[in-house]
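Enquirer: Quick one: sequence and predicted model below, then my questions.
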Amino acid sequence: MESLPLHIPVLPAEIVEWLRPQPGQIILDGTLGGGGHTRLLAEKLHGSGYVLAVDRDPAAVAAAEQNLRGLPVKVATASYLELPDLLQELGVTAVHGIVLDLGLSSDQLADENRGFSFNSSGALDLRFNPTEGEPASRMLMRLRENEIADLIYQFGEERLSRRIAKQIVAARTIQPIETAEQLATLVRKCVPRSGDGIDPATRTFQALRIAVNQELQGIEKALQKLPALLAPGGRIAVISFHSLEDRRVKEAFRNDDRLNVLTKKPLTATPEELAANPRSRSAKLRVAERK
């Protein structure tokens, strides 16, 4: 029997408070992950209500099928961009709430074979769905030095991107960079440690993960498509973890004539949550309501 997920959902009380799940409603969780938000929302639904939860990661979906058994939940291996098609298949014309948690789950970080953890000796993959796209290790072998530097600067906002790219290209001529541990060790030699406790490799790994999964393009498309699925008064809540994501959410909500922005400033974790779940430190929640 599989163990229960390690993941602790961020801003759990805020998600329930702002999405206001009620018996009989249908709510979408476009980033199932460890299933924390799905569980909290599903526990508020009864009768004909349910949560439709999707994730690109087949492992997350398989775990959810076991750990959320008995709750009013439907799960599928899919991107949140496929939610309109899934709803059409279910005969659903509108939903009452949507949540997107754009962060990594603790379960993904704990998987040695995915490369999300800096100290992993497993493959440097970084794909949410290991059957789609190009792993990060292959991308680093294929791209030119200037392309690697631009990618790390653009998606990681890493000011030392050119130094890192130069070292990557030098290292790969001797030995392919195939594990997360190899890459993290290389980046740490290029980036001095700061006093904030954040690993120097964080921004580089973020950049590669975003590029491999085409995350920013997906977020932009989702923020155009998903509000159309909401019934009047329905709400969409998005949790982001870095400025590239948060900026896109803020602008999309503000510029969408279908939506009223409910959070003028993003909601963040309370001191109590930070103490219990340090990974919530960079989480920002924005909520909008369908007119």
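Expert: Cool, the structure landed. Numbering: from 1, shown residues only.
Enquirer: drop to CA atoms for contacts and neighbour counts, all remaining ones
Expert: Will do.
Enquirer: Is Cys190 in contact with Arg163, as I believe?
Expert: Yes - because the distance of 6.5 Å satisfies Cα atoms under 8 Å, Cys190 is recorded as touching Arg163.
Enquirer: So those two - more neighbours on which side?
Expert: Neighbour count, other Cα atoms under 10 Å: between Cys190 and Arg163, Cys190 has more, with 18 against 15.
Enquirer: Identify the residue nearest the more buried one in space, chain neighbours excluded?
Expert: Ile164 (6.0 Å; Cα to Cα, 6 or more residues apart in numbering).
Enquirer: now Val287
Expert: Spatial nearest neighbour of Val287, excluding adjacent residues (Cα to Cα, 6+ apart): Ala237 at 4.4 Å.
Enquirer: Please look at the one you found and Ala288 and confirm they touch.
Expert: Yes - the criterion here is Cα under 8 Å, and Ala237 meets it with Ala288 at 6.7 Å.
Enquirer: Common neighbours of these two, please.
Expert: With contacts defined as Cα atoms under 8 Å, 6 or more residues apart in numbering, no residue is shared by Ala237 and Ala288.
Enquirer: is it fair to say Asn113 lies in a helix?
Expert: No - assigned with DSSP: H, G, I helix; E, B strand; the rest coil, Asn113 falls outside any helix and is coil.
Enquirer: ok, now how distant is it from Leu11?
Expert: Remark: distance between Asn113 and Leu11 (Cα to Cα, to the nearest Å) = 28 Å.
Enquirer: how about the strands in the chain?
Expert: Secondary structure of the chain (DSSP state E): strands located at 26-29, 50-55, 73-77, 95-101, 230-240, 259-261, 284-290.
Enquirer: The third one vs strand 50-55, what angle?
Expert: Orientation check (axes from the mean of the first three to the mean of the last three Cα atoms, to 10 degrees): strand 73-77 against strand 50-55 gives 20 degrees.
Enquirer: try it against this one:
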Amino acid sequence: MCIFHINYDHKSVLLEEAIQALNINSTGVYVDGTFGSGGHSKLILSKLTKQGRLLAVDRDLSAIKIGKIIAEQDSRFTIIHSTFSKIHKHIENMRLTGSVDGILLDLGVSTLQLNDDNRGFSFMRDGPLDMRMDVSSGQSAAEWLSKASLEDIVWVLKTFGEERFAKIIAKVIISTRRYKPIVRSIILSKLICDIVPYRNVYKHPATKSFLAIRMYINNELEEIAQVLEDSLGMLSTRGRLVVISFNSLEDRLVKYFIRDHSCVVSIPPKIPLTDYQIFSQYKSKYKLKDMGKLMPSKKEIERNTCARSARLRYAEKLMI
């Protein structure tokens, strides 16, 4: 059995960079699509005047409880229990479609979830193998593993975790569940740790499998794809979309979305045209301006190892 020591103290990754990328307008309207413990929301609120407004969203009821405390104390702040795919409906109901100045999405798992033994997100903690972001709906990871076919398990591990040992792990899961239900996170973690032949001192052998199962159970990639598409209608002209991702699948999804809706135009020197005048020629097709990518500094990575895989991409909505 391999032993890994991980520090789960809460530290918002790329916190200052994310807020700077939003280019906060003190009287603007903002959406924090992943409230979590409220780190980003609190900093956004500190930049807003009484006229500013922040809508925070989370599908985790534990996060909603924290958000409600802030909402009771700050009239500028609203917290909503929702998935990504429904955010645009809440914006529509609040009559804010096309008026949002910035949308922030931090796609990492929150400390609240990792530190809760009853959630099953962590391969380092023993608890019920649940993995649902919203425990009030859907099937748990244990329920899915108890009935999924070998082919389905292999597909999930390969597709969402890019796990090279997917077939070996899937076979052991199938054989193990015949005599011992896999209902606790530590059981699954030990099972994987004992059979995966590769050892990396920086990554637990169960990392990819836990990621894959979590993403599948919560339909995460489809939810992300939907909110990205919906952001085009929610944002105001020059509104910012800021996304922090922590794995290659999420990052590619964000990267390609921004690329597919962006127009990269080289403006010749001494030509008296602004970016928006150039982009206006393509307004029927292109809706975003790619503002680039930011990565954590060496200092932040040393302070918080969870920041190693973080990538921040952001874009600005063009005048349509």
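Expert: Perfect, thanks for sending it. All values reported here derive from a predicted model rather than from experimental measurement.
Enquirer: Now for the residue mapped onto the residue nearest to Cys190 of structure 1 from structure 2, how many residues are close by?
Expert: In structure 2, the residue paired with Ile164 of structure 1 is Ile169, using TM-score structural alignment. A count of nearby residues for Ile169 of structure 2, using other Cα under 10 Å, gives 24.
Enquirer: contacting residues around Ile169 of structure 2?
Expert: When contacts are counted by Cα under 8 Å, 6+ apart, Ile169 of structure 2 touches Val154, Ile192, Ile195, Val196.
Enquirer: again with Val16 of structure 1
Expert: Leu40, Leu41.
Enquirer: where's it relative to Ile239 of structure 1, distance?
Expert: Distance, Val16 of structure 1 to Ile239 of structure 1, by Cα to Cα: 13 Å.
Enquirer: now Gly49 of structure 1
Expert: Distance from Gly49 of structure 1 to Ile239 of structure 1, by Cα to Cα: 23 Å.
Enquirer: Can you pick out the residue with more neighbours from those two?
Expert: Shown here are Gly49 of structure 1 and Ile239; by other Cα under 10 Å, Ile239 has more neighbours (25 against 18).
Enquirer: which position in structure 1 aligns with Gly218 of structure 2?
Expert: In this structure residue 218 of structure 2 is Asn, not Gly. Checking TM-score structural alignment: Asn218 of structure 2 goes with Asn213.
Enquirer: where do the helices sit along the stretch 51-200 of structure 2?
Expert: All helices of the stretch 51-200 of structure 2, identified by DSSP state H, counting those that start in this stretch, fall at 61-73, 87-93, 111-114, 141-147, 150-161, 166-177, 185-195.
Enquirer: so which of the ones you listed comes closest to Glu223 of structure 2?
Expert: helix 87-93 (10.4 Å; Cα to Cα).
Enquirer: Distance from the chain centre to the closest one, please.
Expert: Put simply, helix 87-93 of structure 2 sits 19 Å off its chain's centre (Cα atoms, centre = their mean, to the nearest Å).
Enquirer: what's the counterpart of Glu251 of structure 1 in structure 2?
Expert: Using TM-score structural alignment, the partner of Glu251 of structure 1 in structure 2 is Tyr256.
Enquirer: so which of the strands of structure 1 comes closest to Pro176 of structure 1?
Expert: Nearest of the strands of structure 1 (Cα to Cα): strand 50-55, 30.5 Å.
Enquirer: which part of structure 2 lines up with that closest one?
Expert: On structure 2, the counterpart of strand 50-55 of structure 1 by TM-score structural alignment is residues 53-58.
Enquirer: mean distance, that stretch to its aligned residues in structure 1?
Expert: Following the fit onto structure 1, the mean deviation recorded for stretch 53-58 of structure 2 is 0.7 Å by mean Cα distance after the TM-score superposition for structure 1.
Enquirer: Just the residues contacting that stretch, thanks.
Expert: 27-36, 41, 44-45, 64, 67, 76-83, 87.
Enquirer: what packs against the lengthiest helix in structure 2?
Expert: Assignment by DSSP state H gives helix 220-234 as the longest helix of structure 2. Counting contacts by 3 or more Cα pairs under 8 Å, 6 or more residues apart in numbering; DSSP states H and E, helix 220-234 of structure 2 packs against helix 87-93, helix 248-260.
Enquirer: Give the aligned range of the helix or strand following the longest one in structure 1.
Expert: To tie it back to what came earlier, the one meant is helix 248-260 of structure 2. Using DSSP states H and E, the next helix or strand after helix 248-260 of structure 2 towards the C-terminus is helix 275-279. Using TM-score structural alignment, helix 275-279 of structure 2 lines up with nothing in structure 1.
Enquirer: what's the distance between helix 275-279 of structure 2 and the middle of its chain?
Expert: The chain centre lies 31 Å from the centre of helix 275-279 of structure 2; the measure is Cα atoms, centre = their mean.
Enquirer: how about that helix: buried residues?
Expert: Going by neighbour count (16 or more other Cα atoms under 10 Å), the buried part of helix 275-279 of structure 2 is Phe279.
Enquirer: how about Ile186 of structure 2, what's its match in structure 1?
Expert: Structural correspondence for Ile186 of structure 2 with respect to structure 1 (TM-score structural alignment): Glu181.
Enquirer: can you count the residues close to the closest residue to that match other than its chain neighbours?
Expert: Nearest residue to Glu181 of structure 1, sequence neighbours excluded (Cα to Cα, 6+ apart): Asn119, at 4.6 Å. By other Cα under 10 Å, 15 other residues sit near Asn119 of structure 1.
Enquirer: and Asn119 of structure 1, what pairs with it in structure 2?
Expert: Following TM-score structural alignment, the counterpart assigned to Asn119 of structure 1 within structure 2 is Met124.
Enquirer: Please point out which parts of stretch 169-186 of structure 1 sit buried.
Expert: Buried, per 16+ other Cα under 10 Å, within stretch 169-186 of structure 1: Val169, Ile177, Glu178, Thr179, Ala180, Glu181, Gln182, Leu183, Ala184, Leu186.
Enquirer: Same question for stretch 99-117 of structure 1.
Expert: Across stretch 99-117 of structure 1, burial judged by 16+ other Cα under 10 Å covers 99-109, 112-117.
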